[in-house]
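Undergrad: This is a predicted model, with the sequence first.
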Amino acid sequence: MGDKWRVEVDRSVCIGSGMCIGSAPDDFKLDAGRQSHPRLEILDSSDGIMEAAESCPVEAISIVDAESGEMLFPPE
């Protein structure tokens, strides 16, 4: 896995559970409508971000290796 990840949240799926904030508070934020957003377009890879994606109850978070374009989560 690369050192940089492109993290996206499908806001049409996000239910605003806040699980991502609990796992990676420095990397995600909730807007006024309780929709999750990554704080930056490209983030440093971290266990917290992967945990956030894996713990999202509706799998709204996707992670792509920013260098290779490989889909890291969800698994294909």
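TA: Ah, there it is.
Undergrad: use CA for all of it now, contacts and neighbours both
TA: Noted.
Undergrad: how about the helices of the chain, start to end?
TA: 19-23, 47-55 (DSSP state H).
Undergrad: Would you mind measuring from the nearest residue to residue 4 once chain neighbours are set aside to residue 12?
TA: With sequence-adjacent residues excluded and distances taken as C-alpha to C-alpha, 6 or more residues apart in numbering, residue 4 is closest to residue 44, at 4.6 Å. The span separating residue 44 from residue 12 equals 25 Å under the rule C-alpha to C-alpha, to the nearest Å.
Undergrad: ditto for residue 51
TA: With C-alpha to C-alpha as the criterion, residue 51 and residue 12 are 21 Å apart.
Undergrad: Please compare the first structure with the one that follows:
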Amino acid sequence: MMRVTVEEARCVGCGMCVDVCPQIFSLTAQHRAQGGCVPIQDLDDVMDAALDCPVGAISVQPQ
């Protein structure tokens, strides 16, 4: 299993990651993305979201 992390200080709250992969990403009340554990079946969508992040705030690593 993998884990996705969002650097809160870099996140601009655009919501692109939520649009690409709503099963993993959500926006907090402060309009910052948050991630979590990534089941293998969602890994491709998470990687797409990380690549699409306009500020490079998303990282994916083994748990």
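TA: Nice, I can see it. Small disclaimer: the values here were computed from a predicted structure and weren't measured.
Undergrad: More neighbours: residue 44 and residue 12 of structure 1, which one.
TA: Using other C-alpha atoms under 10 Å as the criterion, residue 44 of structure 1 and residue 12 rank with residue 44 on top: 14 against 8.
Undergrad: That one maps to what in structure 2?
TA: Aligned counterpart of residue 44 of structure 1 in structure 2: residue 39 (TM-score structural alignment).
Undergrad: surely that match meets residue 2?
TA: Yes: under the criterion of C-alpha atoms under 8 Å, residue 39 of structure 2 makes contact with residue 2 at 6.9 Å.
Undergrad: And the strands in structure 2, which stretches?
TA: Along structure 2, the segments classed as strands by DSSP state E run 2-6, 26-27, 33-34, 37-38, 58-62.
Undergrad: Need these in TSV (columns: mean neighbour count and distance to residue 15 of structure 2).
TA: Below are those laid out as TSV (neighbours: other C-alpha atoms under 10 Å; distance: least, C-alpha to C-alpha, whole Å):
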stretch	mean neighbour count	distance to residue 15 of structure 2
strand 2-6	18	12
strand 26-27	18	7
strand 33-34	22	7
strand 37-38	20	18
strand 58-62	16	12
